[in-house]
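Chemist: Predicted model follows, preceded by the sequence.
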Amino acid sequence: MIRFAFAGRCSTEDLQDPEASRNWQLTRARALIEPAGGQIVAAYFDVGHSRSLPWQRRPRANELLQDLRDPNRGFDAVVVGEPQRTFYGNQFGNTFPVFVHFRIPLWVPEVGGPIDPGNEAHDLVMSVFGGMSKGERNRIKIRVRTAMSSQAQLQRIHKLELDPAAAPVVQRIFTMYVDGMSHSAIAAQLTREGIPCPSAHDATRNPHRKKTAWQQGAVRAILLNPRYTGGHEVWNKQRKEERLLDADDVTLGHRTVEFCARQDAFSLA
């Protein structure tokens, strides 16, 4: 019997269910190794980590790299379920030499078995899948942004309707604020009068928030909401950009930075 460690990854950026993703990757891996007498005895599966992160920055993948160095690691080879989930861009070229150094075969379904370090075709195949992985992630990002933009464009032809229960409360909050009351004082007054707070008024949209009292943060959010202050919905206010972690060592990958970008606003009136 050949003892295998399974390596895989799933993130929420492509809306995959982690358990379902893990199961189908395991199924592909087992279909490859079991005819050769292989059995998976260990699993290294990262959940919620982008494929763009190098192995050293994925917790479970990095743990696997460290275990390769252990003579008592408990497995003889490593198998992946899908290279596009496991390797991104040039990650294969930066990672596979470690497997070769410690004499641990790496099995991949698309190769039909272990990767031959001296086989140029195998190296080319893995490079292609790394590029495909990068392209797939870019397509996911484009689809998400395009869908959001489309939603914003559709909102241009619709008007928001007032909530008959919430509208008078919002108007009163603005009146109390203009009269000089602080956020905390407004929250305390509304709570004393038994007026339902936002999480109590619409529990389905706020399942994680307290429903017993008004919070000054809720009052502040209402006062700053552009829907109430300017009649505009703001889309694309927060953007994410990937920047190199270290410009002198691109193998460390990128870090995601959030920043305020151009604001696309449209009237609700």
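Modeler: Ah, there it is.

Chemist: From here on, just use CA atoms for contacts and neighbour counts.
Modeler: Fine.

Chemist: what about Pro18, neighbour count?
Modeler: 16 (other C-alpha atoms under 10 Å).

Chemist: Quick check: it vs Gly48, distance?
Modeler: Distance of Pro18 to Gly48, given as C-alpha to C-alpha, to the nearest Å: 8 Å.

Chemist: Now do the shared contacts for those two.
Modeler: Common neighbours of Pro18 and Gly48, using C-alpha atoms under 8 Å, 6 or more residues apart in numbering, are 10-12.

Chemist: Please enumerate the helices of this structure.
Modeler: Per DSSP state H, the chain carries helices over the ranges 18-33, 59-67, 83-86, 91-101, 120-155, 167-178, 183-192, 198-201, 216-224, 226-229.

Chemist: Buried deepest among those helices, which one?
Modeler: Highest mean neighbour count of the helices of the chain: helix 83-86, a mean of 24 (counted as mean count of other C-alpha atoms under 10 Å).

Chemist: Which other helices and strands does that one contact?
Modeler: If you count contacts as 3 or more C-alpha pairs under 8 Å, 6 or more residues apart in numbering; DSSP states H and E, helix 83-86 packs onto strand 2-10, helix 120-155.

Chemist: Could you dump the helices of the chain into TSV and include distance to Arg73?
Modeler: As requested, these are exported to TSV (distance: least, C-alpha to C-alpha, whole Å):
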stretch	distance to Arg73
helix 18-33	19
helix 59-67	6
helix 83-86	21
helix 91-101	13
helix 120-155	25
helix 167-178	62
helix 183-192	58
helix 198-201	51
helix 216-224	51
helix 226-229	57
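
Chemist: here's the one I want to compare it with:
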Amino acid sequence: MTFAFYGRVSTEDHQDAEASRQWQLGRAQSLIEPAGGTIAAEYFDIGATRALPWKRRPHAADLLAALAHPQRGFDAVVIGEPQRAFYGAQFGNTFPLFTHYGVPLWVPEVGGPIDADNETHDLIMSVFGGMSKGERNRIKVRVHAAMAAQALTEGRYLGGRPPYGYRLRDLGPHPNPAKAADGKRLYGLDPDPATAPVVVRIFTEYLRGLGVFAIAED
């Protein structure tokens, strides 16, 4: 059998895309090689968050389009890491296309092709979709908590245009050696001499009883 390999990596947390591709591809090859399978095509999305449905990931969308063509160049699809491929209920929304076009989908977690009539296989893939969603949510919570702590305890400004009334202040090289080597620096916020008095005036007038529209008009 010839296979198309699908994988995905997000670059949000500075993952090495090639290293991620290699280990996912390695898992896929370890699964199909004992059955005499070879990989004839690769579809690998870089920088596409797992929350995006397959039709909105460039290479996943190409793979879905290829399923419909009899001369697609492969007999089955293999995925090295289902948590990278499926998020939440995506498996239940995507797998029927594989079944419709008669293209088997192989994953290491079931030891071969997914059986559409096997409730255990369906449960396993649903669990991995839920785990993928939970992992993403945990990362999001950790990142937000770390950013809030850095802003509170270190006085950092974590990016973007400074709010009106402030200007950026250079706090020196980034504490992460790798980022410092790339020239990244830390920034804080200082009141802007030109615009900070306007902010003070806005708050003062509000406390005096003026409404938002009157302050803006003034």
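Modeler: Done, it's in. Small disclaimer: the values here were computed from a predicted structure and weren't measured.

Chemist: Just give the number of residues close to Ala41 of the second structure.
Modeler: 16.

Chemist: Skip the chain neighbours and tell me the closest residue to the corresponding residue of the first structure for it.
Modeler: Residue pairing (TM-score structural alignment): Ala41 of the second structure is matched to Ala42 of the first structure. Closest residue to Ala42 of the first structure in three dimensions, ignoring its sequence neighbours and counting by C-alpha to C-alpha, 6 or more residues apart in numbering: Ala5, at 4.6 Å.

Chemist: Show the contacting residues for that neighbour.
Modeler: Contact criterion C-alpha under 8 Å, 6+ apart gives 40-44, 75-79 as the residues in contact with Ala5 of the first structure.

Chemist: Now restrict those to buried residues only.
Modeler: The neighbour-count test (16 or more other C-alpha atoms under 10 Å) applied to the contacts of Ala5 of the first structure identifies 40, 42-44, 75-79 as buried.

Chemist: By neighbours, which of the shared contacts of Pro18 and Gly48 of the first structure wins?
Modeler: Neighbour count (other C-alpha under 10 Å) singles out Cys10 as the most crowded of these, with 24 neighbours.

Chemist: Need the nearest residue in space to that residue, chain neighbours excluded.
Modeler: Nearest in space to Cys10 of the first structure, with sequence neighbours left out and distances taken as C-alpha to C-alpha, 6+ apart, is Val47 at 5.0 Å.

Chemist: Map the residue nearest to Ala42 of the first structure across to the second structure for me.
Modeler: Match for Ala5 of the first structure (TM-score structural alignment): Ala4.

Chemist: on that earlier part again, how about the helices and strands packed on helix 83-86 of the first structure in TSV, adding distance to Glu110 of the first structure?
Modeler: As requested, those are exported to TSV (distance: least, C-alpha to C-alpha, whole Å):
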stretch	distance to Glu110 of the first structure
strand 2-10	15
helix 120-155	8
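
Chemist: Looking at the ones you listed, which is nearest to Asn90 of the first structure?
Modeler: In this view, those are compared for proximity to Asn90 of the first structure by C-alpha to C-alpha, and helix 120-155 is the closest at 6.2 Å.

Chemist: Report the mean distance between that closest one and its aligned residues in the second structure.
Modeler: Compared with the second structure after the fit, helix 120-155 of the first structure shows a mean deviation of 0.7 Å (mean C-alpha distance after the TM-score superposition for the first structure).

Chemist: Packing partners of that helix?
Modeler: Secondary structure elements in contact with helix 120-155 of the first structure, counted by 3+ C-alpha pairs under 8 Å, 6+ apart, are helix 83-86, helix 91-101.

Chemist: Tell me roughly how far the last one lies from the second structure on average.
Modeler: What it means is helix 91-101 of the first structure. Superposed on the second structure, helix 91-101 of the first structure shows a mean distance of 0.3 Å to its aligned residues (mean C-alpha distance after the TM-score superposition for the first structure).

Chemist: can you check the shortest one too?
Modeler: Mean deviation of helix 83-86 of the first structure relative to the second structure after superposition (mean C-alpha distance after the TM-score superposition for the first structure): 0.2 Å.

Chemist: any idea how far that helix is from the chain center?
Modeler: Using C-alpha atoms, centre = their mean, to the nearest Å, the mean C-alpha position of helix 83-86 of the first structure is found 16 Å from that of the whole chain.

Chemist: do the longest one as well
Modeler: Between the centre of helix 91-101 of the first structure and the centre of its host chain there is 26 Å, according to C-alpha atoms, centre = their mean.

Chemist: Kindly state which of the helices and strands packed on helix 120-155 of the first structure is positioned closest to Val219 of the first structure.
Modeler: Closest approach to Val219 of the first structure among those (C-alpha to C-alpha): helix 83-86, 43.7 Å.

Chemist: nearest residue to Ser50 of the first structure other than its sequence neighbours?
Modeler: Nearest non-adjacent residue to Ser50 of the first structure, counting by C-alpha to C-alpha, 6+ apart: Ser11, 5.7 Å away.
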